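[1] Let's see this in three dimensions:
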Amino acid sequence: MRAVDIIIKKRDKGVLTREEIDFFVEGFTRGDIPDYQAAAFAMAVMLNGMNAEETTYLTLAMARSGEVLDLTGVVDFVVDKHSTGGVGDKTTLVVEPAVATCGLPVGKMSGRGLGFTGGTLDKLESIPGYRTDLSTEEFIQQLKEIGLVLTGQSKDLSPADGKLYALRDVTGTVPSIPLIASSVMSKKIAGGAHAIVLDVKVGLGAFMETLESARELSRLMVDIGRLSGRKVVALLSDMNQPLGQAVGNALELKEAIDTLHGGGPEDFREHCLVVASHMLKVGGKAASLEEARQMVERVIAEGKAWEKFRQLVAAQGGDVSYVDHPEKLPAAPVVYPVLAQHSGYLAQVHARMVGETAVVLGAGRSKKEDPIDHGVGIIVHVKVGDRVEKGQPLFTVHARTEADARMAEARLLDALTWSEHSVSPLPLFYGVIE
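    Here you go, the predicted structure:
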């Protein structure tokens, strides 16, 4: 078997066998197949696609390229959640402690932000001492002891995905739906998840900008789950405008803390309740979504989900005083209000433009090696459909300098589209695929 023959077969729209895909992934992982052939393979997949079986073979081959955690002897059942990335999406910080408190263990390996989307690890690293580099042994031990882990991906898990993603990033093949699906699912399977709830973002602030492409990706990931013996549910959620109000690491952490105390913005709180309910149902802890929702509402109202979050922070070396007293978290020296220059209805709060403005302020990365400023960011005071009066606060910018704040103001005003007539609010979700 030769790598070039596999590339040619996919170039000519052939269907690859399990043996061919295994051969290619194993050779690429070992270094026997060079980057230029892997790049050609990725482009052939980008242009000609893969069916569900091919994509499942690719997923499992990438999962097996490194360590595959077997958590059956540690806990009975593990559910993971994955978001495809968005602006203001701090859902993991609320959902995972709530679900774990309800008796369903959550072992999650999260990522960092790149581009306009934020990363869970960057938010958690606003807390001094919080470790995101747990070893496999530490991961398993903590899951056994407290039923909750939030750490970075081990280098031993799905190394083929790491190698292939680095190539996709520089060869124009990131948007390939089979490559996205196999990348996401290989890491979840390698991480030991028995069931997975996917939060697939749709819209201006998402990698899937259309409902059609989001549905296609979701169906493929659900098919991979079925074919690989995992339960998978995909939620199609809106990302045309930021989720909640806070965009930026410490600001988002504060909003998550507020939500765990029973507060938080209405849209963000509702989003968390829906995602957590699906996790409990797919994990067998609740017979219905209604029962699951009641469980989540109860553990938040009773303060138990908050206590589980504190337990998580302490277990991973974080200074709990910073979450007990969020005013101690990193803060920007300049707090600058952006006011409405006229009255009207908001027709658009462009999520990507808000996210990109937060990156320019220092809250995110343009390149992987860029440092993060945990204190800067944006508070978004308005939603699509709101009636706004002249002089009303639209945003609050948290910046290092006055010049940065004024730059952000100009960009944020450009992110808004106005209407003289009333505008319908955006839905939180567009559907469920299971």
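
[2] only C-alpha atoms for contact and neighbour calcs from this point on.
    Noted.

[3] wait, isn't Ala100 in contact with Gly147?
    Yes. With contact defined as Cα atoms under 8 Å, Ala100 reaches Gly147; the gap is 6.0 Å.

[4] Now the common contact residues for the two.
    Val106 (Cα atoms under 8 Å, 6 or more residues apart in numbering).

[5] Please work out how many residues are found near the nearest residue to Glu255 once chain neighbours are set aside.
    With Cα to Cα, 6 or more residues apart in numbering as the criterion, Glu255 has its nearest non-adjacent residue at 6.0 Å, and that residue is Gly264. Residues near Gly264, counting by other Cα atoms under 10 Å, number 18.

[6] how about Gly264, what does it touch?
    Shown in contact with Gly264 (Cα under 8 Å, 6+ apart): 244, 255-256, 258.

[7] Would you do the same for the sequence below? I want to compare the two.
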Amino acid sequence: MSMLPQEIIRRKRDGEALSSAEIRAIVSGIADGSLAEAQVAAFAMATWFSGMSREETVALTLAMRDSGTVLDWRSLGRPVADKHSTGGIGDNVSLMLAPILAACGLAVPMISGRGLGHTGGTLDKLESIAGYQIAPSAERLRRTIAEAGCAIIGQTDDLAPADRRLYAIRDITATVDSVPLITASILSKKLAAGLQSLVLDVKFGSGAFMQSQTEAEGLARTLVDVANGAGLKTTALVTDMNEPLADAVGNAVEVAACLAFLRGEKAGSRLEQVVMALAAENLLVAGLTSGPMESQDKARRALESGAALERFARMVAGLGGPADITAWAKDSLPQAPVIRDVPALVGGKLVACDARGIGLAVIALGGGRLRATDAVDPRVGFSAILPLGSRVEEGTPMARIHAADEAQAEAGISAFQACYRIGPESLAPAPVIVSRLTA
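    Below you'll find the model as predicted:
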């Protein structure tokens, strides 16, 4: 069997199944640079058109994992777990989930990303905390996980380097939305982080990359099957993203919302449902609990006792942030110079929302990127966002805008108002967690 790159690309172009050895040869060439950019692009496009079987996708995931360092946490003596979200508007779940899981006895080395498209990035949120290091030394990372139980950081240069090159080329060749390539990209980084178990939050709706529940469940099924095929115990929850998940969208405002959540101020919200469901699922999959009720009780105690808040503060301090962010949050987080209410234009019920439009409005304020090189203004965004189903009168604040100047505030208010439909009809609340997929 020829290992010439062009022959492997031709076979995939023609819809043939590739062997593990062929896939390893392609990934090796991507990682060491011996494959030309045109060949990597051709391989991505051939995969986009022809797809991959479960076996091929497992082989691609493992080859990409092995293109760099694989972390080993066995010396910690605790189960190593993580979650991955496919992203959405106001999705700051990682910020609360990691310390809750750490307080329950898991080690959580969470490799996160920056904003992508209309969705915010966990790293951008954390960088709004003065001093927080998203790229700590290996020694500092290990110390923080030993002391806090969790660390949320960026992908280091030596973790799955083949993914970084392949993703950059996918981004400019219209091949981002290939399910096998998405799957291998997500899971190779998680496997390289040395996890023993993983829970996925796959979102659908106006604020997600997958628009329909059917699409989301298809991706979730592939991710769960490939992860388990690669030896990583994994389950998935499919969740609704037709409105912002948190009541804040932006970087510093989402960190402030995280602190409020960990202080117990977001009880009863859709956000709380998702965070606690993912926490319970993680504990169950990691083997720390024996059933759903025990898992929920354990997660609830970690939150209500203040233990999770303490773990978050330890993580922030361990990675270079303020010594006690819980005491000095206002001084630790940048404040926008213009903060104004966003009034409802008419009275009625909030019956529909363009969540993607809210994400784009934050980008227009400077809180996201149009190009990878753009700087992000951590101060801007929206807070105090009312949930769908809320009754408003004309002039009632639907949210609060945080903007760099008055002109941006005016434009942002108009953009936010345009994202909502206000009508007379009652709205049956949509379930936020719609399905659970296991191996």
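
[8] now the second structure: which of the contacts of Gly264 of the first structure match?
    Retained in the second structure (both residues aligned by TM-score structural alignment, their matches' Cα atoms under 8 Å) from these: Asp258.

[9] now, which of the contacts of Gly264 of the first structure sits nearest Pro427 of the first structure?
    Checking those against Pro427 of the first structure with Cα to Cα, the nearest one is Gly244 at 13.3 Å.

[10] which residues in the first structure does stretch 28-46 of the second structure align to?
    Under TM-score structural alignment, the alignment places stretch 28-46 of the second structure onto residues 26-44 of the first structure.

[11] you'd agree His84 of the second structure is in a strand?
    Yes. According to DSSP: H, G, I helix; E, B strand; the rest coil, His84 of the second structure belongs to a strand.

[12] Met293 of the second structure versus that one, what's the distance?
    Note on His84 of the second structure: its distance to Met293 of the second structure, by Cα to Cα, to the nearest Å, is 23 Å.

[13] Comparing these two, which residue is more hemmed in?
    Taking neighbours as other Cα under 10 Å, His84 of the second structure and Met293 compare with His84 leading, 19 against 12.

[14] how about the nearest residue to the residue opposite the more buried one in the first structure once aligned, chain neighbours excluded?
    Under the alignment by TM-score structural alignment, His84 of the second structure pairs with His82 in the first structure. Spatial nearest neighbour of His82 of the first structure, chain neighbours left out: Leu198 (4.9 Å); criterion: Cα to Cα, 6+ apart.

[15] Run a quick check on that neighbour versus Thr92, I expect a contact.
    No. Assessed by Cα under 8 Å, Leu198 of the first structure is found out of contact with Thr92, at 11.7 Å.

[16] Between these two, which is the more surrounded one?
    Set Leu198 of the first structure next to Thr92 and count neighbours by other Cα under 10 Å: Leu198 wins out with 27 against 20.

[17] Other residues contacting the helix or strand Val323 of the first structure falls within?
    Here Val323 of the first structure sits within helix 321-324, counting by DSSP states H and E. Residues outside helix 321-324 of the first structure that contact it (Cα under 8 Å, 6+ apart) are 127-128, 254, 257, 310, 328-329.

[18] Out of those, which is nearest to Gly118 of the first structure?
    Nearest to Gly118 of the first structure among the contacts of helix 321-324 of the first structure, with distances taken as Cα to Cα, is Lys254, at 14.7 Å.

[19] Correct me if wrong, but that closest one is in a helix.
    Yes. Counting by three-state DSSP, Lys254 of the first structure is found in a helix.

[20] Map it onto the second structure.
    By TM-score structural alignment, Lys254 of the first structure lines up with Ala256 in the second structure.

[21] That'll do, ta.
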